[in-house]
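Q: Provided below are the primary sequence and the corresponding predicted coordinates.
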Amino acid sequence: MSPALPQATAAVLSGLVLALATSSLGAAHAASGTRGDLVAAWSPSMTTAGPSFDRQTIRMVAHSSVAGVAARITLSNRYSSAPLAVAEATIAVQAAGGTAVPGTVRAVTFGHAARVTVPAGGEVAGDAVPLAVHAGENLLVSLYLPNATGPSTWHSDAFDTSFTASGDHAGDTVASAFRASTSSWYYLSGLDVVPSTAQGAVVAFGDSITDGYHSSTGTYHRWPDLLADRLQAGPGPQRLSVVDAGIGGNRVLTDVPNPWQGVSALQRFAHDALGQPGVKDVILLEGINDIGNNAGPNGTPLTVAELIDGYRTLIGQAHAAHVRIIGATLLPIQGNGYYTPTAETLRQTVNQWIRTSGAFDGVVDFDRVMRDQNNIAALNPVYDSGDHIHPDDAGMQAMADAVDLRLLRSS
């Protein structure tokens, strides 16, 4: 922890920070045309039953999908049974690993207070911090947790590296104190920015395929990351951010017995998708875990009608929130343990409904792009990570490329 500043000096610096924030936010209003509204730039969906921490600092990487002039974090304790005390929080630009770019470490406050207690079952958003953020840039968010937390609210499969240290090292620039690493995110459920140009957000909502399972760790080759890259590389200023709301193992209709795989889409959609700042579009790719587990809503075998009813419920929630929802067809699974002739019939029937019903505001036909043209029940071997259900990095790129950007509402 940094030595305490004299009270007068601290007051002057606090005033400067507030002035800078006001100036930066005002500049963003003019630059983005969004009246300074925050836009979600990164936001993993959270689940329950993560590990406990005690007098430790967690340093996590947040990969921003869009540029901005100020950043805000959200801390989630939604799936924990005890209040979460955070004694210090910082945000910085990542240099490499757990090391920050010198001069970029910023203290995060919560209602202008350095400390915050997040109630059990609740969330708290920090104050916006003046910090130039570039599209595709990594930020380091550090939290010092001074008390035993009990089971944490977390996102198990980050496909990125987080770092932990004993004691308070949230303000450190170098990573020498961070002697352990993990592959999960804890309590950090959102990074929003005051955008430089973006006017809204796209939420990719789904299961492990959207979460990035089998994509290369730390390379940001999940298909939502690659979709953000396409939006950033397109002509003109980037108008949309992309948020990945995938959870491995997640289902549309029922909660998964493994708690870290999340409550059902029906239970989490309003929060994880429609609750994102600036959300304008949702791309829904979910249902293969319902089919593969033959998991109907009442513990009975799944029917096509039940899964379609689930989709219609999500469509209704999106439209009630004035958000467009784009349906994505389910990828092939032959060769995976999920595959049976019955499961394949369900998948094909559901996909045909997604394509032809007109219930969605648009369709991304991942199935046609990803399947083996000589065997439509199987993934194209070029895109198969090896388990016959999850795409490799090339497959993730093909999925991102399959999204017709004209489907996305940029204003």
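A: Nice, thanks for sending it over.
Q: for the rest of this, base every contact and every neighbour count on C-alpha atoms.
A: OK.
Q: I'd like the next helix or strand past the longest helix anywhere in the chain.
A: Longest helix of the chain, by residue count under DSSP state H: helix 7-32. The helix or strand immediately downstream of helix 7-32 is strand 39-42, counting by DSSP states H and E.
Q: helices or strands up against that next one?
A: If contacts are counted by 3 or more C-alpha pairs under 8 Å, 6 or more residues apart in numbering; DSSP states H and E, strand 39-42 sits against strand 188-195, strand 200-206, strand 240-246.
Q: all helices for the stretch 101-250 of the chain, in order.
A: Read by DSSP state H, counting those that start in this stretch, the stretch 101-250 of the chain holds these helices, from start to end of the chain: 208-211, 223-233.
Q: re earlier: out of the helices and strands packed on strand 39-42, which comes closest to residue 341?
A: strand 200-206 (23.6 Å; C-alpha to C-alpha).
Q: okay, angle between that closest one and strand 240-246 too, please.
A: Per axes from the mean of the first three to the mean of the last three C-alpha atoms, to 10 degrees, the angle that strand 200-206 makes with strand 240-246 is 20 degrees.
Q: check which residues of stretch 44-61 are buried.
A: 44-50, 53, 56-61 (16 or more other C-alpha atoms under 10 Å).
Q: put this next to the previous one:
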Amino acid sequence: MRKLATTLVAALGIALVPGVAAGSAPVPGATGVPGPGWNAAWAASPHAPTEFLGPNWGVTGFDNHTVRQVVRISDGGAALRIRLSNAYGTSPLVVTGATVARTAQGAAVRPGTVRHLSFRGHRSVTVPVGGEVAGDLAPLPVAALGQVTVTLYLAGPTGPATGHAFASATSWRASGDHRADVAADAFTEAAQSWFYLAAVDVVDFVPRREVVVAFGDSITDGVGSTVDADNRYPDELAERLGGRRGVVNAGIGGNRVLNDSACFGEKATTRFGRDALGQPDVRTVILLEGINDIGFSQFPIECTSPNPEVTADQVIAGYRELIGQARARGVRMVGATLLPFKGAAYYTEAGEAVRDQVNDWIRTSGEFDAVVDFDRAMADPADPDALRPAYDSGDRLHPNDAGYRAMAEAVDLSVL
């Protein structure tokens, strides 16, 4: 099927075709023959820039900089496109040029694989404030579970940059225009965040509607996993599926179901339509969120204001709103129980009681299409309110690489 798809790309001249807005609408073929749709293969939920974790390029933005970002895609295809977000920008974003290539090592890319990207036939694009644009189809065959490098050249001042702070991956920056460089020499600055890049989609000649979106907070985002190792639980789930379908990560560290945050993104009930239901060919969402709603009410910091104390009924009401949004779009919802957090910085016995009530509802209500019991899979047999020590990254809240692998193994693949 992949070989046939590659042949069709060449035969139809699809490399010349303008892109379309995010979604699964067909791409028109150059010959007038209806073209393919898209499968989401990688994503990072955008939010406003923050320095909560320390200095971040996104707060001031870029000016005559080239930004190079490496991502691992969950599903392969004969061609791809990127999506760029200016959701939280304060002025229109001008991207002077962009490329995509197969990754070599670090900031280097493989010779002969660099493709200049276009946007409706032009190499430059302006993304409006609050907006997102999809690039044109780029004729670069990519393998499932392979890495691609996306490079953006930003010639003028951008202002604050929409991005994703908890990348658990290294991005690089160079002064001047180095979008087509194969070598890494010019990229002398590094950060562990993503900037502007919201998604990578692969061409889909036979629409399958089988993409899985992992939606949640820092545990879905992969905080505590090894940087640049792609060991977040959605990555591990994609590996279990063997690249047979797209799995994308819609986690935001610190995110909550019921309240917005200046540092950790809009609340789940607001961003769900964009970050989960807006992914091309989405079929199933795994929802793992709510522990921050419970914990932050006992741990007031600037980034969590407002931080009201929440009840189990309030969290459940938020879940029901998300389930309703998904059902209205014909998307299946898998509810995930909240992980143990005894010993974490914001743990309290009152919070534990709320977690227990929420988890009991997830398991027994029958309102989700299926349930994955991360709580029981990750609990310490000697103390079920705490993470199993072998799965703890050290803060009693976030799993380590082994823990994220155990989470992926707890998912019954048949429910996807």
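A: On my side now, so go ahead. Predicted model only: the values in this text are computed from it and were never measured.
Q: that older thread, figure out which of the helices of the stretch 101-250 of structure 1 is closest to residue 182 of structure 1.
A: The closest of the helices of the stretch 101-250 of structure 1 to residue 182 of structure 1 is helix 208-211. By C-alpha to C-alpha, the value is 16.8 Å.
Q: so that closest one aligns onto which residues of structure 2?
A: Using TM-score structural alignment, helix 208-211 of structure 1 lines up with residues 218-221 of structure 2.
Q: what sits against residue 293 of structure 1?
A: For residue 293 of structure 1, the contact set (C-alpha atoms under 8 Å, 6 or more residues apart in numbering) comprises residue 338.
Q: likewise residue 107 of structure 1?
A: 88-91, 114, 129, 171.
Q: what does it correspond to in structure 2?
A: Using TM-score structural alignment, residue 107 of structure 1 lines up with residue 116 in structure 2.
Q: against residue 126 of structure 2, how distant is that match?
A: Distance of residue 116 of structure 2 to residue 126 of structure 2, computed by C-alpha to C-alpha, to the nearest Å: 16 Å.
Q: what lines up against residue 372 of structure 2 once you look at structure 1?
A: Counting by TM-score structural alignment, residue 372 of structure 2 corresponds to residue 364 in structure 1.
Q: burial count for its match?
A: Neighbour count of residue 364 of structure 1, defined by other C-alpha atoms under 10 Å: 23.
Q: for residue 129 of structure 2, which non-adjacent residue is closest in space?
A: Setting aside the residues directly before and after it, residue 129 of structure 2 is nearest to residue 92 in space (C-alpha to C-alpha, 6 or more residues apart in numbering), at 5.1 Å.
Q: now do the same contact list for the alignment partner in structure 1 of the one you found.
A: Counting by TM-score structural alignment, residue 92 of structure 2 lines up with residue 83 in structure 1. Applying C-alpha under 8 Å, 6+ apart to residue 83 of structure 1 gives the contacts 77, 117-120, 149.
Q: relative to residue 185 of structure 1, how far out is the alignment partner in structure 1 of residue 347 of structure 2?
A: With TM-score structural alignment as the criterion, the equivalent of residue 347 of structure 2 in structure 1 is residue 339. According to C-alpha to C-alpha, residue 339 of structure 1 stands 31 Å off from residue 185 of structure 1.
Q: between those two, which one's more packed in?
A: For residue 339 of structure 1 versus residue 185, the count of surrounding residues by other C-alpha under 10 Å is larger for residue 185: 28 against 20.
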